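Peer 1: Take this sequence and fold it.
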Amino acid sequence: MKRLTTFRSQFDFQSIRWKDMIRWFPGHMHKGMKDLEESLLRIDGIVELHDARIPHSGRNPELYKRLVGGHKPHVLILNKSDLADPNYLNKSIEYIQIEQPNTQVIHTNLMSIDLKELTNIFGRLLQQIVESPRYTRSSTLEYNIVVCGIPNVGKSTFINKLRNLFVNKRSCEQVGANPGVTRTMSEKVKISNRPKVFVRDTPGILEPRLKSANESFRLLLTNSIPIQQRELSDIIADYCLFLLNKYDKQRLYMKYCELDRPTDDILTVLTAIAKLKHCTQVYGNKRGYDLTGAALHFIHEISKGTFGQITFDQDILDEMEKEKSNDTNLFRTNTGRIKKSI
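Peer 2: Purely as a prediction, here's the structure:
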């Protein structure tokens, strides 16, 4: 689709006090990180879960540095890959392994994962653990794994799937559609008898201070942090529209909103949704469109993939690809100069 010159090239974060509007680092996160560090000597491997749509945003570098540090087997599962742009799945793996070359990265969708894929993930993790030095735990016959990552990314779902598969037990970890369901580090749960493997769930952990407005808003779009103020929903919805236009994803939102052309005006989109979904509210003695309700609906729809498969960190991965291409061209140029001088 031909891009319109009226589309914004940058989102205006300057006019909003996003740092005051997005503050979500509950006390259980700090305690969760502390408990994780204290349990390191009893852990043989770490499974980190993250959202495939944001392979960069929200990943806690302190989590990797303090828990993994290159010494513990580490598998990173990028969940909800069915909602991410398939053209960026391999790029996201490449991006992560530049910084963490020893990390195994796996894309999946835990809600529809099949027996073969789940067995493969467990096998790869177990192989890493068996082949790695166990130091003080070398005489222990059982293996302990900890599952960690950002909130609401599927950690408890992953544990329940493994438990159902390998020990034929019912789900034991509570799951929910909102972030913050798991609030404490769980007791050991057996997920395999041969070999004997135990796993512990942890509360979702974010950085105490999010690095940028882009990162914060992308965590909101993936429901990794909750929208705590309804008035923030209008701004987040506008950011949704900005990304859909930026990544050339206009067709599906035009169809959904019954628009005859793309738009950069969020009021046009929200009014269309309010009409179609009958979002109304009483203002004084009159009933009018509930644009805040329409904004929340729009955010929910983009989060569940109604407007197509989107990698929200696409711009970051594109920048990495550009830098890689520039480095390759520079190498070729320098190689050519050397050959000529010879």
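Peer 1: switch to C-alpha atoms for all contacts and neighbour counts from now on
Peer 2: Will do.
Peer 1: which residues in the stretch 1-150 of the chain form helices?
Peer 2: Here the stretch 1-150 of the chain has its helices, by DSSP state H, counting those that start in this stretch, at 18-21, 27-38, 61-63, 89-99, 115-131.
Peer 1: mind giving me CSV with those helices and columns for mean neighbour count?
Peer 2: Converted to CSV, these look like this (neighbours: other C-alpha atoms under 10 Å):
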stretch, mean neighbour count
helix 18-21, 12
helix 27-38, 16
helix 61-63, 14
helix 89-99, 16
helix 115-131, 14
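Peer 1: Adding distance to residue 208, write those out as JSON lines.
Peer 2: Output for those, formatted as JSON lines (distance: least, C-alpha to C-alpha, whole Å):
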{"stretch": "helix 18-21", "distance to residue 208": "12"}
{"stretch": "helix 27-38", "distance to residue 208": "8"}
{"stretch": "helix 61-63", "distance to residue 208": "10"}
{"stretch": "helix 89-99", "distance to residue 208": "21"}
{"stretch": "helix 115-131", "distance to residue 208": "29"}
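Peer 1: For the comparison step, fold the sequence that follows:
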Amino acid sequence: MAIQWYPGHMTSARKKAAETMEYIDVVIEVLDARVPEASHNPLIEEMRLFRQRPNLKILNKADLADPAVTQAWLNHFNKQPGVKAVALSCKKPGDANKIPALCKALAPHRDSPIKPLRMMIMGIPNVGKSTLMNALLNRRIAKVGDEPAVTKSQQRFELNPLMSITDTPGMMWPKIKYESDGYMLAASHAIGRNAVIDEDVALFLGSVLLENYPTLLNARYKIDVSNMDNVDLLEAIAKRRGFRLKGNEVDIEKTAMTLLVDYRSGALGRVSLETPESRLTMMANAEQIANEVAETQADEDKADIE
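Peer 2: Reported below is the predicted structural model:
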């Protein structure tokens, strides 16, 4: 199942962001540290490269992600030209306070009231942009919610006489290229529930957790997950928690939400769903499948002609 989610207001948000980028100096891109590349919007990269703007990548929710994997992502991003990457939790004011200095280092020529540093926060929905804005300004100016697409319009604020910052709505791109990206974004709650089937997302998440974090599953649900597949996992959690429907059938829907909420809240432990290496493997596999499909289609077309 391919997951796509692109609310109507995001078209206007994209157009407005492209216009505003002409007048800013540094693009602050907020990513989910658990899925840094899946939560990267290629449209943001396209716009900032067109305007030749440096990029501060914030791997937010780092307190929920696997620290070793997060470090691998920081190393990966910091090799890219014009990019500085940092991992933090926007819920910690001390972490958010590091951001202005990091932006200033990317645009050192913007350092006076005449030439103030102009920053712009961008990212997909529900990665913590509004929480970051509130922390930077030390007051609640941006609405924060646990559902995607809370912020609907741009807002500009003065941090001090030398710095201003523009908050933007969460912005998706029209078509998610890789199926696994859709599942990772849905699991991390960056995609609205109306676009997904929770059980399918939980099955995907279960597969990743069984492969990479079986000990966390053992500890959280007090079950032995060895030799289990994703279906076995959901059924075992349901039985352990007593999630039953009439007729004693396991309540898979409730179990799926339990697994998703435990991952999203950090109750499972510190989990990352992708690494730089797994990303390369996934892309190579997807390309191979696409080539095989194209070859099969070409053979069928040739046969039809003959």
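Peer 1: coming back round to it: could you point out which of the helices of the stretch 1-150 of the first structure sits nearest residue 331 of the first structure?
Peer 2: Smallest distance to residue 331 of the first structure across the helices of the stretch 1-150 of the first structure (C-alpha to C-alpha): 18.4 Å, for helix 89-99.
Peer 1: Name the secondary structure element that contains the alignment partner in the first structure of residue 180 of the second structure.
Peer 2: Superposed on the first structure with TM-score structural alignment, residue 180 of the second structure falls opposite residue 214. Using DSSP states H and E, residue 214 of the first structure sits in helix 213-221.
Peer 1: Can you give me the buried ones in the next helix-or-strand element following that helix?
Peer 2: For helix 213-221 of the first structure, the following helix or strand on the C-terminal side (DSSP H and E) is helix 232-246. For helix 232-246 of the first structure, the buried set under the neighbour-count rule, 16 or more other C-alpha atoms under 10 Å, comprises 232-246.
Peer 1: Can you name the residues in contact with helix 232-246 of the first structure?
Peer 2: Under the contact criterion C-alpha atoms under 8 Å, 6 or more residues apart in numbering, helix 232-246 of the first structure has outside partners 7-9, 11, 21, 217, 220-221, 227, 250, 262, 264-266, 291-292, 295-296, 298-299, 302, 312.
Peer 1: what's the helix or strand following that helix packed up against?
Peer 2: Using DSSP H and E, the helix or strand that follows helix 232-246 of the first structure in sequence is helix 250-257. When contacts are defined as 3 or more C-alpha pairs under 8 Å, 6 or more residues apart in numbering; DSSP states H and E, helix 250-257 of the first structure sits against helix 266-277.
Peer 1: The helix it packs on: average distance to aligned residues in the second structure?
Peer 2: Compared with the second structure after fitting, helix 266-277 of the first structure has a mean deviation of 3.4 Å; criterion: mean C-alpha distance after the TM-score superposition for the first structure.
Peer 1: Counting by contacts, list what that helix packs against.
Peer 2: Other elements packing on helix 266-277 of the first structure under the criterion 3+ C-alpha pairs under 8 Å, 6+ apart are helix 232-246, helix 250-257, strand 286-289, helix 291-303.
Peer 1: So what touches the next helix or strand after it?
Peer 2: Later in the chain than helix 266-277 of the first structure, the nearest helix or strand by DSSP H and E is strand 280-283. For strand 280-283 of the first structure, the external contacting residues (C-alpha under 8 Å, 6+ apart) are 274, 287, 288, 289, 290.
Peer 1: out of those residues, which are buried?
Peer 2: 274, 289, 290.
Peer 1: Now tabulate the residues you listed in CSV and tack on distance to residue 112 of the first structure.
Peer 2: Below are these laid out as CSV (distance: C-alpha to C-alpha, whole Å):
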residue, distance to residue 112 of the first structure
274, 32
289, 37
290, 35
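Peer 1: circling back: which neighbouring elements make contact with the helix holding residue 214 of the first structure?
Peer 2: helix 232-246, helix 291-303.
Peer 1: Of all those helices, which one is nearest residue 185 of the first structure?
Peer 2: Closest among these, using C-alpha to C-alpha: helix 291-303, at 27.5 Å.
Peer 1: Check how far the closest one sits from its aligned residues in the second structure, on average.
Peer 2: Helix 291-303 of the first structure differs from its equivalent in the second structure by a mean of 1.2 Å after superposition (mean C-alpha distance after the TM-score superposition for the first structure).
Peer 1: okay, that helix sits on what stretch of the second structure?
Peer 2: Helix 291-303 of the first structure maps onto residues 252-264 of the second structure, going by TM-score structural alignment.
Peer 1: For the matching stretch, buried residues please.
Peer 2: Buried-residue list, stretch 252-264 of the second structure, by 16+ other C-alpha under 10 Å: 252, 253, 254, 255, 256, 257, 258, 259, 260, 261, 263, 264.
Peer 1: Count residues in the vicinity of residue 315 of the first structure, would you?
Peer 2: For residue 315 of the first structure, the neighbour count with other C-alpha atoms under 10 Å is 13.
Peer 1: center of the second structure, which residue is that?
Peer 2: residue 39 (3.0 Å; C-alpha atoms, centre = their mean).
Peer 1: Can you find the partner of it in the first structure?
Peer 2: In the first structure, residue 39 of the second structure lands on residue 58 (TM-score structural alignment).
Peer 1: what about the helices and strands packed on helix 266-277 of the first structure, which gets the closest to residue 37 of the first structure?
Peer 2: Taking those one by one with C-alpha to C-alpha, helix 291-303 is closest: 32.4 Å.
Peer 1: Now the element after that closest one, going C-ward?
Peer 2: Assigned by DSSP H and E, the successor of helix 291-303 of the first structure is helix 314-341.
Peer 1: by contact count, what packs against that following helix?
Peer 2: Taking 3+ C-alpha pairs under 8 Å, 6+ apart as contact, the helices and strands that helix 314-341 of the first structure lies on are helix 89-99.
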